[in-house]
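I would like to see how this sequence folds:
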Amino acid sequence: MQDWKEQNKTGSGCDMDGKAVMLGLLARSLARGDTSAPLAVRLCRACVEILQADGGALTLSSTTPERLTVSTSNGNSARFEDLQEVLGEGPGQVAYTEGRTVIEVVDGSDSARFPVFSDLAEGITGPVTLFAVPMRPAGQTLGVLTLYTVRGPLAHGIEDAQFLADAVGAALLGDPDSVDALAFPTWPERARVHQATGMVVAQLGVAPEDALALLRATAYAESQTLDQVTETIITGRLNFARHDDLTDGIVSHETPGNEET
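As a prediction, this is how the structure comes out:
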């Protein structure tokens, strides 16, 4: 098997022939896909197909604490992204903040860079390799293409994957309405997360970044997704300003409209 970590150190872009090949593969994959699906969905599926991964996700980020997964190819990909959202750690986080490809081999070894994430990720698929490739079409990272494989390396090199990620990023920049058109029940809708974050800010008087961190911590502590915690905030079942919520368990079992006075 090729040493992908070593290949990742060898350069930052494929040659003209490689670019032509990748663009051709992308065009053919999009042509074969469901043209009624949103562009982000088709681009995500194309990346998985071209690189022969077992699954993948496209994540956009306009500011460091804010992440929006616009497409996942299957349930496992969604669960990997949800883990990173809840934990605030993982290869996608580093790929975005440092603008470089991050390869994480999850195999139960003690050398994992993200021990909590790796431990939980292995519980999803067993041993797996994750490739987090930043999308930086204009030189600035706007998101991450994350792929995973349980069968071996990707079908193309890291430089080809980087070019493909940049091409996909450019396509998404040219299609700003595609994000608003997506609705994946496996991923928290960003508007609802913003609403819940604002409610926590009002309840506790903390900064938005701290409120979001609290939501993530709650999700991890309760073994829930961020979307589930968001729902408890919005419906009033969880209110951090209520004494009972903080002392009798994180999530209150009260129903909206029946709170004690």
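
Going by C-alpha atoms from here, please, whenever you check contacts or count neighbours.
Will do.

Tell me the buried residues in stretch 112-127?
115, 117-119, 121-122, 127 (16 or more other C-alpha atoms under 10 Å).

Tell me the one of those residues nearest residue 208?
Distance ranking of the buried residues of stretch 112-127 against residue 208, using C-alpha to C-alpha, places residue 117 first at 24.0 Å.

Tell me the secondary structure at residue 66.
coil (DSSP: H, G, I helix; E, B strand; the rest coil).

Also residue 104?
Counting by three-state DSSP, the backbone at residue 104 sits in strand.

okay, now it: neighbour count?
By the measure other C-alpha atoms under 10 Å, the count of residues near residue 104 is 20.

ok, back up a step: put together JSON lines for the buried residues of stretch 112-127, with distance to residue 228 and secondary structure on each row.
Converted to JSON lines, these look like this (distance: C-alpha to C-alpha, whole Å; DSSP: H, G, I helix; E, B strand; the rest coil):
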{"residue": "115", "distance to residue 228": "24", "secondary structure": "helix"}
{"residue": "117", "distance to residue 228": "19", "secondary structure": "helix"}
{"residue": "118", "distance to residue 228": "22", "secondary structure": "helix"}
{"residue": "119", "distance to residue 228": "22", "secondary structure": "helix"}
{"residue": "121", "distance to residue 228": "19", "secondary structure": "helix"}
{"residue": "122", "distance to residue 228": "22", "secondary structure": "helix"}
{"residue": "127", "distance to residue 228": "27", "secondary structure": "coil"}
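
which one of these sits closest to residue 38?
Of all the buried residues of stretch 112-127, the one sitting nearest residue 38 is residue 121; the distance, using C-alpha to C-alpha, is 27.9 Å.

That closest one: what's it in contact with?
Going by C-alpha atoms under 8 Å, 6 or more residues apart in numbering, residue 121 touches 80, 83, 106.

if we can go back for a sec, now, the most widely separated pair of the buried residues of stretch 112-127?
Greatest spacing in the buried residues of stretch 112-127, by C-alpha to C-alpha: 115 and 127 (13.7 Å).

center of the chain, which residue is that?
In the chain, the residue lying closest to the centroid (C-alpha atoms, centre = their mean) is residue 81, at 3.8 Å.

one more, for comparison:
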Amino acid sequence: MIVVMSRSDRQSFGLAVEELSNAHRTSTDLCSPFLRVLPVTGVAISTLGAPFGTETVCASDASAARLDELQFDLGEGPCWEALTTRRPVLNSDIRHHGNPAWPVFTQSIDETDVGSVFAFPMVVGTLDIGAVDLYSRRPRTLTGVQIADATMLVKIAARQVLRRVLLSHTMKPDPDADEGYSRRVVHQATGMVLAQLNVGASDALLILQGYAFSHARTVREVADDVVARKVDFTSELNGS
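Next up is the predicted model:
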């Protein structure tokens, strides 16, 4: 079956992209844009594991928050699998077709009003940030277009979450941060990351900062290693 998206649907999606992209300037709730353009009941966005910690960044309702809490407590579920595999986990009828890898989580779902769950990994370059969980009270599927739209929104949300994490944590101080040479090295390293990962300049710098934070190093130290080709984000992303 061919699904034709109306012009209003695409306009709504464009507005959601714009709103999410500007969230760091407007302090917009990160969950709301997903609800406006996707046929789901609730959304939860969370960071998972080291180094960013395991916590809910935002949840659209109590059921979405509970979905996150269950997975945190049990250490299993779609959000963990999505981040581990770096692939979306799409479960259209979780009560009847739960994943054998999440036996306790699937059983715990009986206590909630969740019928289907869709988990998308939040990654920025080589950094594993967390996941976005979308749920519906009834079993349902997402179309290819809806999956693509969700993936795009999740990519934007990942950058916003990383920005918020870096702002809320103290990074290792760099005594040379104000020196011209230091700025030139960071600028050069940013350009190299940009080329390695085919991302924009702001995202490349964000990846440098996130990598430095996750390894308890200064941005200057990481930039030096990137320029010296001791750190190659392409290799890191491929696991080599």
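
before we move on, back to that, can you tell me what the residue nearest to the centre of the first structure aligns to in the second structure?
The alignment partner of residue 81 of the first structure in the second structure, by TM-score structural alignment, is residue 68.

ok, then the element right after the one helix or strand that match maps to?
According to DSSP states H and E, residue 68 of the second structure maps onto helix 62-74. Per DSSP H and E, helix 62-74 of the second structure leads on to helix 78-85 as the next helix or strand towards the C-terminus.

quick one: that following helix to the first structure mean distance?
Here the mean offset of helix 78-85 of the second structure against the first structure after fitting is 1.0 Å, by mean C-alpha distance after the TM-score superposition for the first structure.

Give the buried residues for that helix.
Buried residues in helix 78-85 of the second structure, defined by neighbour count with 16+ other C-alpha under 10 Å: 78-83.

Check the offset of that helix from the chain's centre.
On the basis of C-alpha atoms, centre = their mean, to the nearest Å, helix 78-85 of the second structure sits 11 Å off its chain's mean C-alpha point.

same check, this time on stretch 193-204 of the second structure
Centroid separation between stretch 193-204 of the second structure and its chain, computed with C-alpha atoms, centre = their mean, is 17 Å.

Over in the first structure, find the residue span that stretch aligns onto.
Under TM-score structural alignment, there's no match for stretch 193-204 of the second structure.

what distance separates the start and the end of that stretch?
Its first and final residues considered, stretch 193-204 of the second structure spans 6 Å by C-alpha to C-alpha, to the nearest Å.

Name the residues that touch it?
124-125, 159, 190-191, 208, 226, 232-234.

Adding secondary structure and neighbour count, write the residues you listed out as a markdown table.
Below are the contacts of stretch 193-204 of the second structure laid out as a markdown table (DSSP: H, G, I helix; E, B strand; the rest coil; neighbours: other C-alpha atoms under 10 Å):
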| residue | secondary structure | neighbour count |
| --- | --- | --- |
| 124 | strand | 23 |
| 125 | coil | 25 |
| 159 | helix | 23 |
| 190 | helix | 24 |
| 191 | helix | 17 |
| 208 | helix | 26 |
| 226 | helix | 21 |
| 232 | coil | 17 |
| 233 | helix | 23 |
| 234 | helix | 16 |
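
between the residues you listed, which is nearest residue 12 of the second structure?
Using C-alpha to C-alpha, residue 159 comes nearest to residue 12 of the second structure of these, at 21.0 Å.

Distance-wise, check that closest one relative to residue 109 of the second structure.
30 Å.

As a check, name the ranges of all helices in the first structure.
Using DSSP state H, the helices found in the first structure span residues 4-7, 16-32, 39-51, 75-87, 91-98, 115-125, 158-173, 177-180, 190-204, 208-221, 226-234, 243-247.

Show me what counts as buried in the fourth one.
Residues 76-87 are the ones in helix 75-87 of the first structure that count as buried (16+ other C-alpha under 10 Å).

from those, which is closest to residue 61 of the first structure?
Taking the buried residues of helix 75-87 of the first structure together and measuring to residue 61 of the first structure by C-alpha to C-alpha, the closest member is residue 85, at 11.9 Å.

In contact with residue 168 of the first structure: list those residues for me.
By C-alpha under 8 Å, 6+ apart, residue 168 of the first structure lies in contact with 43, 135.

at 10 Å instead, please
Residue 168 of the first structure is in contact with 26, 39-40, 43-44, 46-47, 58, 135-137, 145, 162, 174, counting by C-alpha atoms under 10 Å, 6 or more residues apart in numbering.

Quick one: buried ones out of these?
Buried, going by 16+ other C-alpha under 10 Å: 26, 39-40, 43-44, 46-47, 58, 135-137, 145, 162, out of the contacts of residue 168 of the first structure.

one step back: so which of the helices of the first structure comes closest to residue 65 of the first structure?
Closest of the helices of the first structure to residue 65 of the first structure is helix 208-221, at 6.8 Å (criterion: C-alpha to C-alpha).

against the second structure, where does the closest one fall?
Against the second structure, helix 208-221 of the first structure falls on no residues (TM-score structural alignment).

tell me which residues of that helix are tucked away?
Quick answer for helix 208-221 of the first structure (16+ other C-alpha under 10 Å): 208, 211-220.

mind checking what residue 181 of the second structure lines up with in the first structure?
In the first structure, no residue is paired with residue 181 of the second structure, using TM-score structural alignment.

coming back round to it: redo the buried ones among the contacts of residue 168 of the first structure as a markdown table? Include distance to residue 20 of the first structure.
Output for those, formatted as a markdown table (distance: C-alpha to C-alpha, whole Å):
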| residue | distance to residue 20 of the first structure |
| --- | --- |
| 26 | 10 |
| 39 | 21 |
| 40 | 21 |
| 43 | 17 |
| 44 | 19 |
| 46 | 16 |
| 47 | 15 |
| 58 | 22 |
| 135 | 18 |
| 136 | 18 |
| 137 | 16 |
| 145 | 20 |
| 162 | 14 |
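
And those, which two are furthest apart?
Pairwise distances across these (C-alpha to C-alpha) peak at 19.2 Å, for the pair 39 and 162.

Which residue in the first structure occupies the aligned position of residue 17 of the second structure?
Structural alignment (TM-score structural alignment) places residue 17 of the second structure against residue 26 in the first structure.
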